[in-house]
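>>> quick check, what structure comes out for this input:
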Amino acid sequence: MTTDIEIFRKLASEIDWTEPWLICVMSVHLLCTIIAIVTHLEKAHNFQLGLFAILICFGAATERINEYGAENWRLFAGQQYFDSSGLFMTLVFSLPIVLNCLLILREKARASVSAKRKEKEIEIFLLR
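You can find the predicted model right below:
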C-alpha cells in the first residue's frame, strides 16, 4: 500500500523542474507571495484584494488550464504532466494559489480583529 507522501515523492521526482515554463509558473507563484507580503506591510489593502481576486480567478480556471495543457503539452513541455485527475496541476498550480489566498485572508482577518478591538476600546472609553 502506497502512502500519499510516497505518491507525492514519486510525482515530484518525475518532474523536470528545469523546464522554462515550470520555472515561469513557480516564479509567478513566488512573485505573488512576495506581493502579498509587501502589500500587507505597506497597508495596500485594495491592491491586495485585487491580487486575491486574480488568484481566485486563476484557481477557478485550473481545470480548463489543465485541459489546455493536456491537449497542447507538446508546444511547451518536454513530457505530459497534465493527467485527467489533475494531480500535477493541483500540486504545482492550485496549491500555491490556495496558500497565497490563505496568507491574504489571514492578514485580513487579523486586521478585522484589530479594528474591532480598537472600536470596542473606544466604545468602553466613551461609556465611562
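
>>> CA only for contacts and neighbour counts going forward, please
Will do.

>>> what helix or strand is the most centrally placed residue in the chain on?
Central residue of the chain (CA atoms, centre = their mean): residue 97, 1.3 Å from the mean position. For residue 97, the host element (DSSP states H and E) is helix 95-127.

>>> report the buried residues of that helix.
Across helix 95-127, burial judged by 16 or more other CA atoms under 10 Å covers 96-98, 100-101, 103-104, 107-108.

>>> ok, and what's touching stretch 36-55?
32, 35, 97, 100-101, 103-104, 107 (CA atoms under 8 Å, 6 or more residues apart in numbering).

>>> here's the other one to compare against:
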Amino acid sequence: MASLFKSLSEDMEKIAQVVEEGTKIIFGTSTLNEDTSGQSADAGAFYNGDEDGFYEDGEEMQSPLMGMADSVISDIMSSQSIGPQTAMENIQAFSAAITWGEPFIRYLLAFHMVVIVTAYVLMRKDIYLRMGFMIFLGLIIRMAEQLNQLGNRRWRDFATQNYFDKNGIFMGIMICAPLLIICFIMLVSLIREAKNLLVDVKKMKIQAKENAKKKKADKRKKKD
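As a prediction, this is how the structure comes out:
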C-alpha cells in the first residue's frame, strides 16, 4: 500500500511539473530550470518536465498544454463573426469590391445591354436567327474558364484591379449569369411558340375534319 501511495505521489508531482511548465510556456516566461545544487541549467537546454532531464540544443520542446491552447484559440477564432454572413451582406460586399466607374465595367454593362436588345429584337424574327444567337451566347459561357484565365493574366491592360480570381466568382456573376438568363428567356419564348404552333396545327386538323364532313354531307344531299 505504501508503494502505491508513493507511485501516486510521484505521478502527481510529474503532472504538476508539466502543468507548471505549460503555464510558463503560454505566458511567455522562461523555461530554464535550476538544478537541486542551486546552479542554473545550461542556456541551450530546456527542462522537459520529466525525470529524464533537459532537452539538448536544437531539440523541439513540446508540452501537452500547447496543443490545448492551440485548440482553444482555434475555437475562439472560428466562433468570431468574420466576413459577411447573410445573402444581402454578401451582395453588398461584392458590390463594394467593384469599381463601377472604370471603363471595363462600363463596357461590360454596355455589352449586356446590347445583348438584351438584340435578344428582344430576334424574338420577333426567324427561329434560325434566334437559335444562332443562343449558340453564340452558349459558346461565350462555355469559354468562361478560358476567358477567366486570360483576364487573370492580362487584367492590367484593361482594368484597375484583378477581378478574375481562380474561383471565377466575377466571371460567373457578371458575365455568365446574365447570358444564361437571356438564353433561358429565349428558350422559354421558343417553347411557348412551339406550343402555340402545336395548338394551331391541332385546330387546323380539327377544322379540316369538320370541312371534310360538311363536304360529304353536301354530296349526300345533292344525291338525294
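
>>> hmm, back to that, what sits closest to the equivalent of the residue nearest to the centre of the first structure over in the second structure if chain neighbours are left out?
Taking TM-score structural alignment for the superposition, residue 97 of the first structure sits opposite residue 179 in the second structure. Using CA to CA, 6 or more residues apart in numbering and skipping the chain neighbours, the partner closest in space to residue 179 of the second structure is residue 137 (6.4 Å).

>>> map the one you found onto the first structure.
The equivalent of residue 137 of the second structure in the first structure is residue 55 (alignment by TM-score structural alignment).

>>> the second structure: strands as residue ranges?
Taking DSSP state E as the test, the strands found in the second structure are 46-47, 54-55.

>>> distance to residue 14 of the second structure added to those strands, as CSV?
Formatted as CSV, the strands of the second structure follow (distance: least, CA to CA, whole Å):
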stretch, distance to residue 14 of the second structure
strand 46-47, 12
strand 54-55, 14
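
>>> can you add distance to residue 206 of the second structure and mean neighbour count and give those strands back as JSON lines?
Listed next are those as JSON lines, based on distance: least, CA to CA, whole Å; neighbours: other CA atoms under 10 Å:
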{"stretch": "strand 46-47", "distance to residue 206 of the second structure": "99", "mean neighbour count": "20"}
{"stretch": "strand 54-55", "distance to residue 206 of the second structure": "99", "mean neighbour count": "17"}
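
>>> out of the ones you listed, which is closest to residue 205 of the second structure?
With respect to residue 205 of the second structure, and counting by CA to CA, the nearest of the strands of the second structure is strand 54-55 at 97.3 Å.

>>> list the helices and strands the closest one packs on?
For strand 54-55 of the second structure, the packing partners by 3 or more CA pairs under 8 Å, 6 or more residues apart in numbering; DSSP states H and E come out as strand 46-47.
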